[in-house]
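>>> Here's my sequence, what's the structure:
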Amino acid sequence: MLAPTPASPESAGMSQQAFDRMEEHIKRRYIDAGRFPGTQLLVYRRGKIVHSAVQGFADLERKAAMKHDTIFRIYSMTKPITSVAFMMLFEEGRVALDEPVHKYVPEWKNLGVFQAGVWPAFLTRPPSRPMQIVDLLRHTSGLTYGFQQRSNVDAAYRELKIGTVEKSGTLQSMVDDLAKIPLEFSPGEAWNYSVSTDVIGYLIGKISGQPFEQFLRERILDPLEMNDTDFFVGADKVHRFAACYSADPQGGMTFHAADRKDGMTLQDDPTTSSFLAPPSFISGGGGLCSTAADYLTFCRALLNGGELGGVRLIGPKTLALMTSNHLPGGRDLPAMSRSLFSEASYNGIGFGLGFSVTMDPAQTLIPGSRGEYAWGGAASTSFWIDPAEELAVIFMTQVLPSSAYPIRRELRAMVYSGIADSNL
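All right, here's what the predicted structure looks like:
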């Protein structure tokens, strides 16, 4: 794939000098310092790609250069795609956001809330109300992730290998296993990053009557011609698949910043990766691989009100609903979060139906716009969309975990510094 020829940044009210400064920062602070193997950055504004750059390596062991068509594990950047897919069913009147989840997963009807104990013997109490569909979309369900290593509940997730980076089991086995583990809290009482979006993928299959991955392919990926986005990397594309590294010297995926060391350990070799074959567990929360170009296509559809090139995913009003803050009481993530997760520390950031949402840029202490929405993946990939500035930004690399370095904050400051002609 040839590198896209960006339009002049000045033609979209942006500064080439700022982009040059940004790429130099990435090279010096991350690539030359041995923190990232390589990076890709795409910036789109006012209907034009105004910056497209790759640096470093996609695979250090084989000295394979980062290219514009490199394929990345996007992990939790899968979540917005899955959430949009679910809202397509919502628009068709096939599901409502305030419905109890046990309507579709009857075995969860009597899920209790953790009081005491360890797997498999827990003491529980009834929740204050049933889990609703909206709780899954906004991560207020009471579910969790095992990697957080915070409670006896997430220890049980690790025991049963629920929500691990290396996927195991099936969507049905995940739902069955979750029926045996209590909730961390009553639905709606807190925000906790979790396998909730994997459950949304399960519900898409149940409600649509077709496998989740087939629904995604037929309703989003194929219509938008996102041909490099899938739950595995085909044999004809392996040469474009990046290696994944860890900032943990043991090559693991720890989320304790005190353990972090500069440098990288190979975590997933692209020639032997589990992503080379179709998985048994189709993860709507973190299973997709993609390219920056494909993900930009998805972002452009959202930036255009849910439609691109005659293909409409969702209506503008549905998108507006998704990108509003849905945290109870209008609170932000720090006020509600129980999650050991980097984005949860951002003041002024709420959560919608599949995205984080900026409510008050002043509180974030980072430039931006009210109504901007975003998310990222475990291997330090990230994106954000700023409708007020007609802006979409996609950053790709492959280093676990996303909390290892403050690249997301730095990118936001630098990209916004390049806006010379603001819409605000």
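
>>> Only C-alpha atoms from now on, for both contacts and neighbour counts.
Will do.

>>> Tell me where the stretch 101-250 of the chain has strands.
113-118, 121-125, 244-246 (DSSP state E, counting those that start in this stretch).

>>> Measure how far the shortest one is from the centre of its chain, please.
Mean-position distance between strand 244-246 and its chain equals 17 Å (Cα atoms, centre = their mean, to the nearest Å).

>>> How about stretch 108-128?
Per Cα atoms, centre = their mean, the centroid offset for stretch 108-128 relative to its chain is 29 Å.

>>> mind listing what's buried in it?
The neighbour-count check on stretch 108-128 (16 or more other Cα atoms under 10 Å) flags 108, 111-114, 119, 122, 124-125, 127 as buried.

>>> try stretch 75-95
Buried, per 16+ other Cα under 10 Å, within stretch 75-95: 75-89, 95.

>>> Surely residue 18 is in a helix?
Yes. Under DSSP: H, G, I helix; E, B strand; the rest coil, residue 18 sits within a helix.

>>> here's the other one to compare against:
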Amino acid sequence: MGVATDTDLREAGVCPQRLARIAPWMDRLVADGRLAGLSVSMQRRGKTVFARACGQADLARGTPFTLETVTRIYSMTKPLTSVAVMQLYEQGLFQLDDPVSRFLPEFKEMRVAVGGNRAKIETEPAKRPITVRDLLTHTAGLTYGFMEATLVDAVYREKGIDFLAREGTLAEMSAQTASAPLLAQPGAAWNYSVATDVLGHFVAVVSGRPFADYLREEVIGPLGMVDTDFHVHPEWMDRFCACYAYDRERKLRPFDGSVETSFSQPPAIPSGGGGLVSTAADYHRFCRMILNGGELDGRRLLGRKTVALMTANHLPGDLAAMGTPRFAETSYAGIGFGLGFSVMLDPAKAQIVGTPGEVAWGGMASTAFWIDPKEDLAVVLMTQLIPSSALPIRKELRVLTYAALVD
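So this is what the prediction gives:
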């Protein structure tokens, strides 16, 4: 991939001079020491109109960041898992309003935390079962242990509920999740959670195939995502990016030590919520499939009506109306949620330029993507900085991108 000619840009409705603002923005992030390296790639009307990388993938090794750099995409795994779920839905194997306990009996007779303290949490019975759609929309009442905001979060930490753990199985971790109380009644609130990890186990049970195998064979493989998997293959290791965080002086430091120490072997638990590594080029293939209504290069993964259902808002309103989320890879006001993606409802309310109906998500290490069907646009941002809230680069890139659209 490379930067398109001015003629190509104009045919794609993009102003060359305005698009050129993205490159110096990227260079400043690296020169100021805010990011070690990053890539930005953008497609519009079927054309690659921008694709550039700068900085380093590994400061210690002096490895340049390129468009082929392999990164941890963390929660950008969730949309791929959601596609796997919806493929099985299309086969008539379940309905979205089915209780998930029909397939995962450990989720029968759930209880909901209503008070108490660390020594004894007070609970009440769930008023209705958790449905498949609840898991897809993060309204099941599940949570993440790293939130450290509620008594239920503490239970997750005590029970070791972590789908990135290096021991155990997907089935065992799903059962551990079901043994904890719910944070809220099913369907009552939006809470970012391990729900998509549970869906990975759901895919395994419904399909009768190990989840990682199913995702590789039915989603990753058919899409031609040749550098995407739950671990870094040996031949990819020289392209694998180091991950960074800020120290107390806001200087970059390695987040998890040597890049060879993690993701170099297949994981004990394939995390459908955050376990994949990928590249910009690979993730653009996923975005193009969604833009094309479920098809890419002659391979159809989903029906167009299924994609329309996934990318519609399934909440009564926006995220803010569903309580006050404690953490998400998006802002809350003006943003809804579909079956695996956030959904833009109202750019003015969200206080960011955009288009109603665009879908998006991001990962813990500051990666991000968005897909805008009305503008026939897909943008992928790759970098490796934890947490994703450390810099407002996603919002900045959105402004730079939409400012370049002139037709």
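
>>> Overlay the chains and give the TM-score.
The TM-score (TM-score structural alignment, normalised by the length of structure 2) is 0.96; 405 aligned residues with a Cα RMSD of 1.6 Å.

>>> now, which of the buried residues of stretch 75-95 of structure 1 sits nearest residue 358 of structure 1?
Nearest to residue 358 of structure 1, judged by Cα to Cα, of these is residue 80 at 15.6 Å.

>>> Next, the contact list for that closest one, please.
354-355, 375 (Cα atoms under 8 Å, 6 or more residues apart in numbering).

>>> Columns distance to residue 337 of structure 1, neighbour count and secondary structure on top of the residues you listed, output as a markdown table?
A markdown table is the format used below for the contacts of residue 80 of structure 1 (distance: Cα to Cα, whole Å; neighbours: other Cα atoms under 10 Å; DSSP: H, G, I helix; E, B strand; the rest coil):
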| residue | distance to residue 337 of structure 1 | neighbour count | secondary structure |
| --- | --- | --- | --- |
| 354 | 16 | 25 | coil |
| 355 | 15 | 24 | coil |
| 375 | 16 | 20 | strand |
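
>>> on that earlier part again, which two among the buried residues of stretch 108-128 of structure 1 are spaced furthest apart?
Top of the distance list for those (Cα to Cα): 119 and 127, 19.3 Å.

>>> nearest to residue 102 of structure 1, of the strands of the stretch 101-250 of structure 1?
Nearest to residue 102 of structure 1, of all the strands of the stretch 101-250 of structure 1, is strand 113-118, at 15.2 Å by Cα to Cα.

>>> so what secondary structure elements neighbour the closest one?
Counting contacts by 3 or more Cα pairs under 8 Å, 6 or more residues apart in numbering; DSSP states H and E, strand 113-118 of structure 1 is packed against strand 121-125, helix 152-159.

>>> what residues does the first one touch?
Pointing back at strand 121-125 of structure 1 there. 112-117, 182.

>>> need the helices for the stretch 1-150 of structure 1, in chain order.
Applying DSSP state H, counting those that start in this stretch to the stretch 1-150 of structure 1 gives helices spanning 16-26, 78-91, 133-138.

>>> Now tabulate these in TSV and tack on distance to residue 369 of structure 1.
What follows is the helices of the stretch 1-150 of structure 1, written out as TSV (distance: least, Cα to Cα, whole Å):
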stretch	distance to residue 369 of structure 1
helix 16-26	19
helix 78-91	19
helix 133-138	21
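
>>> nearest to residue 195 of structure 1, of the ones you listed?
Using Cα to Cα, the helices of the stretch 1-150 of structure 1 put helix 133-138 closest to residue 195 of structure 1, at 8.5 Å.

>>> mean per-residue distance, the closest one to structure 2?
Here the mean offset of helix 133-138 of structure 1 against structure 2 after fitting is 0.3 Å, by mean Cα distance after the TM-score superposition for structure 1.

>>> same for that helix, what does it pack against?
Looks like helix 133-138 of structure 1 contacts helix 196-208 (3+ Cα pairs under 8 Å, 6+ apart).

>>> starting at the chain centroid, how far to the lengthiest strand in structure 1?
Looking across structure 1 with DSSP state E, the single longest strand is strand 48-59. Offset of strand 48-59 of structure 1 from its chain centre (Cα atoms, centre = their mean): 20 Å.

>>> which outside residues touch that strand?
Taking Cα under 8 Å, 6+ apart as the rule, strand 48-59 of structure 1 contacts 3-9, 12, 14, 19, 23, 27, 31, 37-44, 63-68, 70, 241-243.

>>> picking that back up, tabulate the strands of the stretch 101-250 of structure 1 (JSON lines), appending distance to residue 261 of structure 1.
Converted to JSON lines, the strands of the stretch 101-250 of structure 1 look like this (distance: least, Cα to Cα, whole Å):
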{"stretch": "strand 113-118", "distance to residue 261 of structure 1": "32"}
{"stretch": "strand 121-125", "distance to residue 261 of structure 1": "37"}
{"stretch": "strand 244-246", "distance to residue 261 of structure 1": "10"}
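
>>> what about the helices in the stretch 201-350 of structure 2?
211-215, 280-291, 304-310, 347-350.

>>> What is the corresponding segment of structure 1 for the second one?
I take that to be helix 280-291 of structure 2. Mapping helix 280-291 of structure 2 onto structure 1 (TM-score structural alignment) gives residues 292-303.

>>> Residue 202 of structure 1 versus residue 281 of structure 1, what's the distance?
Between residue 281 of structure 1 and residue 202 of structure 1 the distance is 10 Å, computed by Cα to Cα, to the nearest Å.

>>> Which of these two has more residues huddled nearby?
Between residue 281 of structure 1 and residue 202, counting by other Cα atoms under 10 Å, residue 202 is the more crowded of the two (24 against 19).

>>> Isn't the more buried one up against residue 210?
No. Taking contacts as Cα atoms under 8 Å, residue 202 of structure 1 lies outside contact range of residue 210: 10.4 Å.

>>> May I see the PyMOL selection of the buried members of the contacts of strand 48-59 of structure 1?
Applied in PyMOL, the following selects the buried portion of these according to 16+ other Cα under 10 Å:
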select buried, resi 7+9+12+14+19+23+27+31+37+38+39+40+41+42+43+44+64+65+66+67+68+70+241+242+243
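
>>> quick one: which of the contacts of strand 48-59 of structure 1 sit in strands?
Counting by DSSP E, the part of the contacts of strand 48-59 of structure 1 found in strands is 38-44, 64-65.
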